[in-house]
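> Quick one, fold the following:
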Amino acid sequence: MSHIFPRHTKSAPPVAVGGEGCYLLDSTGKRYLDGSGGAAVSCLGHGDTAVTEAIKAQLDKLAFAHTGFLTSEPAEALADLLIAHAPGRLDRVYLVSGGSEATEAAIKLARQYWVEKGEPQRGRLIARKQSYHGNTIGALSAGGNEWRRAQFGPLLLDVSHIDPCYDYRYRAEGESPEAYGRRAADALEAEILRLGPETVMAFMAEPVVGATAGALPPAPGYFRRIREICDTYGVLLILDEVMCGMGRTGTLFACEQDDVAPDILCIAKGLGAGYQPIGAMLCTSDIYDAIAGGSGFFQHGHTYIGHPVAAAAGHAVVSAILDRGLVDRVKVQGDKLMARLQDRFGQHPHIGDLRGRGLFRGIELVDDRDSKAPFDPSRGIAGKIKKAAFEAGLICYPMAGTIDGRSGDHVLLAPPFIIEDAQLDELVDKLSGAIDVALG
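Reported below is the predicted structural model:
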């Protein structure tokens, strides 16, 4: 009998015992193609010796030093590497242990920034519906997925949520993508004015929405207009790249493709590629200087921030992504994956939308293509696809509630950057079979 508290008490998952490249192996010898990198984590695949050797070498030198007393060489090196490639004026790195910690730190930093600046009335956060920013109370408050929020409602912070930029569902007939992008972004200005600009501290969004909406990219010009609105009203822009960053969409930082830079940026998942738990919050020199020139103390922290072994792993992962040309490979393999998805599902009567960037792709399922009507949630389509795919030896990331937290189903794909053409074929073949089983 296991004493592990599992994610779901009604099922007993297989025991993972090994990993090689794009595959995981369980204790029965069954192999699984990791078509979603777990949860868009395993960007380098499994068993990367350069990363594991870096971890071993760091353990031989230093395992832990508390940042209340000391910094460490790998933490400094990782921060330098990230800032050397970061967009805009991002200049400082706050290392944490995962995505929820990164977004939580971002929210608290935004608040303290305004307090240090002498504007303590700025305490309102605006985010988007159908977003996901993590599971801690602050991060969950910022997230806009009603299913994930519902039972914790009494505990959550008062955060405003505007509509997502969701071309497939919200662009009007005859409206250009650019016009829709402008209209969707202008919802932020309307909400700022409704709340009172002097009360708003930040706007938080995922450049490409991950788990909750299925690799949902913005319309053209959307984030440029968002940046313009934030600048007009002095609102900080927080971009959550926990899932879509670190090369996943075809640039090291996802926001580069939209020609914007945030004031605060969050990364995790692909930063450690699963080899160590690590995340990071990056901020501009302006924000850092406000703290440094004021109290000097960011009133936040966790025991394991800046962990030397995790930082060494992160440095090895980012170096591998950059030095091996994997960002360019993501573009090439991502285009191949999309072509295969279009070929297999482009005319499928129950596939409404194929979307995403790079090796971050989403498939939205519908009951009727013409009306875009979703399946009845009681059918549990996403869950059935996950189960059928897993039985066939494919790990993918189906989710329900795509439209409003209750209705809609999608599948998220985020395979390792090293995926080969034959494995792309295997992924699409096994996913197609799983969808047939789920709809049958």
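> make it CA atoms for all contacts and neighbour counts henceforth
Noted.
> And stretch 151-162, what's buried?
For stretch 151-162, a neighbour-count test (16 or more other CA atoms under 10 Å) marks 156, 159-162 as buried.
> now, which of those residues sits nearest residue 369?
Closest to residue 369 out of the buried residues of stretch 151-162 is residue 162 (26.5 Å), distances taken as CA to CA.
> can you pull the contacts of residue 439?
Residues touching residue 439, when contacts are defined by CA atoms under 8 Å, 6 or more residues apart in numbering, comprise residue 381.
> how would you label residue 364: helix, strand or coil?
Secondary structure of residue 364, reduced to three states by DSSP: H, G, I helix; E, B strand; the rest coil: strand.
> Give me the nearest residue to it, chain neighbours excluded.
Computed as CA to CA, 6 or more residues apart in numbering, the closest residue to residue 364 that is not its neighbour in sequence is residue 410, at 4.3 Å.
> And the one you found, how close does it get to residue 34?
As defined by CA to CA, to the nearest Å, residue 410 lies at a distance of 17 Å from residue 34.
> now do residue 380
If you go by CA to CA, the gap between residue 380 and residue 34 works out to 22 Å.
> before we move on, what about residue 202?
From residue 202 over to residue 34 the distance is 36 Å, taken as CA to CA.
> Please provide the structure for the following sequence as well, for comparison with the first:
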Amino acid sequence: MAQAASNRSRSAVLHRDSQFIPKKAVGGKGSYIFLEDGTKFLDSTGGAAVSCLGHGNKTVQQAIKDQMDQISYCHSAFFGTDVAEELARLLVDSTEGRMSKLFVVSSGSEAVEAALKLARQYFLELSSPQPQRERFIARLPSYHGTTLGALAVGGHIIRREPFEPLLAKNTSHVSPCNAYRDKKIGEPDASYVARLAAELDAEFQRVGPETVCAFIAEPVVGAALGCVPAVPGYFPAMKAVCEKYGALLIMDEIMSGMGRCGTLHAWEQEDVIPDIQTIGKGLGGGYAPVSGILINDSIVQVLDRGTGVFRHGQTYQGHPVSCAAALAVQKTIQEQKLLENVRNMGAYLEQQLRQRLGDHPYVGDIRGKGLFWGIEFVKDKTTKEPFDPATRLSFLIQERGLCSEYSLSLYGNPGTVDGVRGDHVLLSPPFTVSKEEIDLIVDGAANVLAEVLHELGL
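Down below sits the predicted model:
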């Protein structure tokens, strides 16, 4: 105990947990991070679904160095840069022009904040302005970021609770598209989608359809639910409800986009084009802090015909080094055809997870897309009853994976069922992952789970 207190006193960093000083990372290569004690750690989650190219990519590192040799920073109110223009052109072209502008910031939360403000401003810029539109509709138990605006549209109780008095009250929430938890036995996808569309429609009516700016949702729900994809037809139905009432559709692809699910943009698989799309994490692969929003051309045209000024800006907006990192990451994904590897290795990861854990008595569901997979744990497989939150199962699994005998990242999250109850872990290895590494990941995850459950007397 005295040693732990001594270690805390030696650190001037406010760590995520003030009672826990993490081991120091001193290097990285490919899917591995090297720790100060000599441990070779398998980064099977890419941090939080960030390190899409793995660690130590020389091409990206060189691009960053080259940009720093040219210019590291200039304020976007005064200057632009070639690297920002090139990144924007690459991403706009990747949507075949359907999204026609890119706005670059530094974090996912910042991107969501920008998306919310742009949605509001869009209605003020219309030839017949609609200033009464000041509300948003989101889903439970969604997570869209930690800043106050992003947290307000999120619906994750554990994350919201301490700050509830500070949050705006202009967001309401509807049910997620979670087939494992909410789809009725024998219910066809079309009927389930119709039920969810009717719920969204009713929420528009309840709050006043003329007051809603946008509906915001993740194509594949990440941290809040554990890689839950929508059933076929869901997003076109939600988009139709939004269009019925003149509201926008914001698709939050911070975690699930930029190739993570097997296509560069997750919405490509959903047969729908968003009005505003947030991107991050895999955009720069962790080589620099970078995120952004891609904006549908219909929004851009309204802004152009209006003031032409987006009433939002940040000091590090369009940061040249961040843009250089993102551009190099995206070019590498294209040149090495890594999306094909995401699809192939994603199918192999699914196969191995189902083979090893599909019949496990405490594994309720295995779901995901591409290299974005979640495992939900249940106390009773028949009733789908979750473990008591006091068990802290997902935390114990994550912590045990960090131990030297496993040296494996398992991204654990509580609140899977209702924002408080339920546990899952995420797996999101680099796009460069091999079959051999996937075998190590699945084997390690199964062994960690077995040990934790054994210690809990299960």
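> circling back to that earlier point, residue 202 and residue 34 of structure 1 - which one has more neighbours?
residue 34 (30 against 25; other CA atoms under 10 Å).
> Counterpart of the more buried one over in structure 2?
Superposed on structure 2 with TM-score structural alignment, residue 34 of structure 1 falls opposite residue 43.
> Can you tell me how far that match is from residue 56 of structure 2?
Going from residue 43 of structure 2 to residue 56 of structure 2 by CA to CA gives 13 Å.
> doesn't residue 29 make contact with residue 57 of structure 2?
Yes. In this structure, residue 57 of structure 2 sits in contact with residue 29. The criterion is CA atoms under 8 Å, and the distance is 7.5 Å.
> All the helices of the stretch 301-440 of structure 1, residue numbers only.
Secondary structure of the stretch 301-440 of structure 1 (DSSP state H, counting those that start in this stretch): helices located at 308-323, 326-345, 381-391, 421-439.
> do the stretch 101-250 of structure 1 as well
Counting by DSSP H, counting those that start in this stretch, the stretch 101-250 of structure 1 has helices at residues 137-142, 146-149, 167-170, 177-195, 222-233.
> residues touching residue 452 of structure 2, list them.
When contacts are taken as CA under 8 Å, 6+ apart, residue 452 of structure 2 is in contact with 396-397, 400.
> After alignment, which residue of structure 1 pairs with it?
Going residue by residue (TM-score structural alignment), residue 452 of structure 2 aligns to residue 438.
> Over to residue 168 of structure 2?
When the structures are aligned by TM-score structural alignment, the residue of structure 1 matched to residue 168 of structure 2 is residue 157.
> Hmm, its match is touching residue 136, no?
No. Applying CA under 8 Å, one finds residue 157 of structure 1 not in contact with residue 136, separated by 11.2 Å.
> Show me whatever sits in contact with both of the two.
Contact criterion CA under 8 Å, 6+ apart; no residue bridges residue 157 of structure 1 and residue 136 by contacting each.
> hmm, back to that, I'd like the distance between the match of residue 452 of structure 2 and residue 401 of structure 1.
Looking at residue 438 of structure 1 against residue 401 of structure 1, where the rule is CA to CA, the gap reads 17 Å.
> With residue 9 of structure 1 instead?
22 Å.
> So for those two, which sits in the more crowded spot?
Here residue 9 of structure 1 and residue 401 are set side by side on neighbour count (other CA under 10 Å), and the busier one is residue 401, at 21 against 9.
> quick one: the more buried one and residue 383 touch, right?
No. The criterion here is CA under 8 Å, and residue 401 of structure 1 misses it with residue 383 at 11.5 Å.
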